[in-house]
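**Student:** here you go, sequence then predicted model.
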Amino acid sequence: MNLKRAFLTLMAAMILPGAVYAQDLAIGITATVDFSDGNTEEMITVDFSCNDGNNPVGQAILGDGGSFRHPNDGLAAGFVCTVTGSDVNANYSVTYNGSADPCSFTEAGEVTCAILATPDNATITVTKFWDVTGAGGEAVDESATIEARADIGVLADGGICDDHNGVIATDMHLEECVYLDFNGDGDTASVSVITGVDGETVTFTENNEDSAVEVSNDCGAVEVFPGDDVDCSFTNTVFFEGIPTLSQYGLAIMALLMLGVGFVGFRRFV
């Protein structure tokens, strides 16, 4: 019996320290937040979550340059701790230590999750309307092209402007353009704008050389900020420019009137 008790005591002495150690892991997670455009007004909600331990969840709201340390001890081997972040106003997207995947930690110690917030692109949607009530029944070509122009690096799909003759610089000012094509009344097209805390401006113009078409719009110069979704429109009003003519019945009546006037004049002078 004494041998058995001694054996059990020895086994307990070997197992218990390991069990205690297995439940005594600790991790300190420091989350940092930076905004790529230097925005000092937006905030990121940072959530800490561990599947074990004495302090399994936590949350902090951090602005540009902010940091917060979330401690957790009493963790068992095989633990997983994660860090996620989201923009309070949903205008910025975040990356974690340079990756799109949230931070995930499985080893004890001090670790850091660097969250970088990048502004979401803005979208400007242009709608083209045609008013052809004044066309006098004539067929109207309702195709049109509208130019979106901004500083270089602002338009996500920007390219060389038509009036730059293959060069993106005009008068030492760097610009780029996107050309939106429309094919009928109510047609829409959009531009994606790379913007930031200070906003960016996109100018819309339609070069119409048809004197029978009057162009009006509420677009002009549109200023947008991260995540904005803006709508504006162009309206082309068509006017009839043909020479007024009479129908065949009108021409017949006119001929009869002319004959009548001629007959009266002939009778007077004969």
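**Tutor:** Yep, it's here.
**Student:** contacts, neighbours, all on C-alpha from now
**Tutor:** Fine.
**Student:** next, residue 259: secondary structure please.
**Tutor:** Following DSSP: H, G, I helix; E, B strand; the rest coil, residue 259 is assigned to helix.
**Student:** compute the number of surrounding residues for residue 112.
**Tutor:** 18 (other C-alpha atoms under 10 Å).
**Student:** below is an additional structure, to be compared with the one above:
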Amino acid sequence: MTGSPQPRRAGVRRGPARLAAALALLVAAQALAADVVDDLGRRFRFEAPVQRIVSLLPSLTETVCVLDACGRLVGVDRFSNWPAAVHGVPQVGGLEDAQIERIVTLWPDVVLAGSSSRAIDRLESLGLRVVVLEPRTHADTRRTLEAVAQLLGRPGAGEALWRQIDARIDAAAARVPPALRGQRVYFEVGGGPYAAGEVSFVGETLRRLSLGNIVPAALGPFPKLNPEFILRARPDIAMAPQSSIDEMSARPGWSTLPMVAARRWCGFDAAGYDVLVRAGPRLGEAAERMADCLQALGRKTP
């Protein structure tokens, strides 16, 4: 009689312990699950962090890697070229010619794609989950960073990364010479005739550096410009790929522009220019590269 209650008491102790352990596992599983809303307004739920990722946009590839998940990439688009770790990842085409069959054989848990990709419908019809994320502004970039972090099972890491980017932009802005603040920039996209306007993410970075822009918001983010528009606007500073800078003085009428005569321009090599035109985790570095050039121009300004 004296020993009979002991097993019951032990069982009572084990019951709460097992319940607590089960609850802990449930909470952990819920923490690892991700609910993500993409740019098309569609909600996706992933019960576990994604392990096999195909990225069809360079800025998304870079985001995955900066969030320490480069090793989960099983396919990337042909323009994803940073960081070096992606060079050995299979390339699966581009916006217009994604290799659908090859992507399917890679068995991705998720395909990350820009809204302009032509592969979305086809991939989804084959049963793949395609999360559409294409940052076009600083706010979009912040949201995309956290969405990818959620997919990777690292909630909050995207927000932390954005705070670092934001601080780098502020620090770059503080380095812009006072004499150049308010100067109006012509930022050439590729070899022209497109340019980054005020409402583009490039325009946002320029604005945070206290610079103006010759392309007003009404023309959109990256409008095609008539050369006459640029001649009439008479920008103070040009920013463009170095190959474009090298031939600007030979363009009809451009030799009359003060920025050309005074060589008030920032030319970027291919790798540096990629940083500037991708709305991703290297926005802070983009601002720093602009500030570096502006500091050099400031030393030349009388």
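**Tutor:** That came through, no problem. Keep in mind that what you see is a predicted model, and the values were worked out from it rather than measured.
**Student:** what would you report as the TM-score here?
**Tutor:** Once superposed, the chains reach a TM-score of 0.27 (TM-score structural alignment, normalised by the length of the first structure), with 119 aligned residues with a C-alpha RMSD of 6.0 Å.
**Student:** which SSE is immediately downstream of the lengthiest helix in the second structure?
**Tutor:** Looking across the second structure with DSSP state H, the single longest helix is helix 5-32. Next along the chain after helix 5-32 of the second structure, taking DSSP states H and E as the criterion, comes strand 34-37.
**Student:** other SSEs contacting that next one?
**Tutor:** Counting contacts by 3 or more C-alpha pairs under 8 Å, 6 or more residues apart in numbering; DSSP states H and E, strand 34-37 of the second structure is packed against strand 43-46, helix 138-151.
**Student:** do you know how far residue 81 of the first structure is from residue 31 of the first structure?
**Tutor:** 12 Å (C-alpha to C-alpha, to the nearest Å).
**Student:** so the two - more neighbours on which side?
**Tutor:** Per other C-alpha under 10 Å, whichever of residue 81 of the first structure and residue 31 has more neighbours is residue 31, with 25 against 21.
**Student:** after the helix or strand hosting residue 83 of the first structure, which helix or strand is next?
**Tutor:** Using DSSP H and E, residue 83 of the first structure falls within strand 81-87. Once strand 81-87 of the first structure ends, the next helix or strand along the chain (criterion: DSSP H and E) is strand 92-96.
**Student:** which other helices and strands does that next one contact?
**Tutor:** strand 81-87, strand 109-119.
**Student:** adding distance to residue 69 of the first structure, write those strands out as TSV.
**Tutor:** Formatted as TSV, these follow (distance: least, C-alpha to C-alpha, whole Å):
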stretch	distance to residue 69 of the first structure
strand 81-87	11
strand 109-119	9
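**Student:** quick one, which of those gets closest to residue 73 of the first structure.
**Tutor:** Residue 73 of the first structure lies closest, by C-alpha to C-alpha, to one member of those: strand 109-119, at 10.1 Å.
**Student:** what's the angle from that closest one to strand 81-87?
**Tutor:** 20 degrees (axes from the mean of the first three to the mean of the last three C-alpha atoms, to 10 degrees).
**Student:** buried set for strand 109-119 of the first structure?
**Tutor:** Applying a neighbour-count criterion of 16 or more other C-alpha atoms under 10 Å, one finds 112, 113, 114, 115, 116, 117, 118, 119 buried in strand 109-119 of the first structure.
**Student:** most neighbours per residue, which of the helices and strands packed on strand 34-37 of the second structure?
**Tutor:** Mean neighbours per residue, mean count of other C-alpha atoms under 10 Å, is largest over those for helix 138-151, with a mean of 22.
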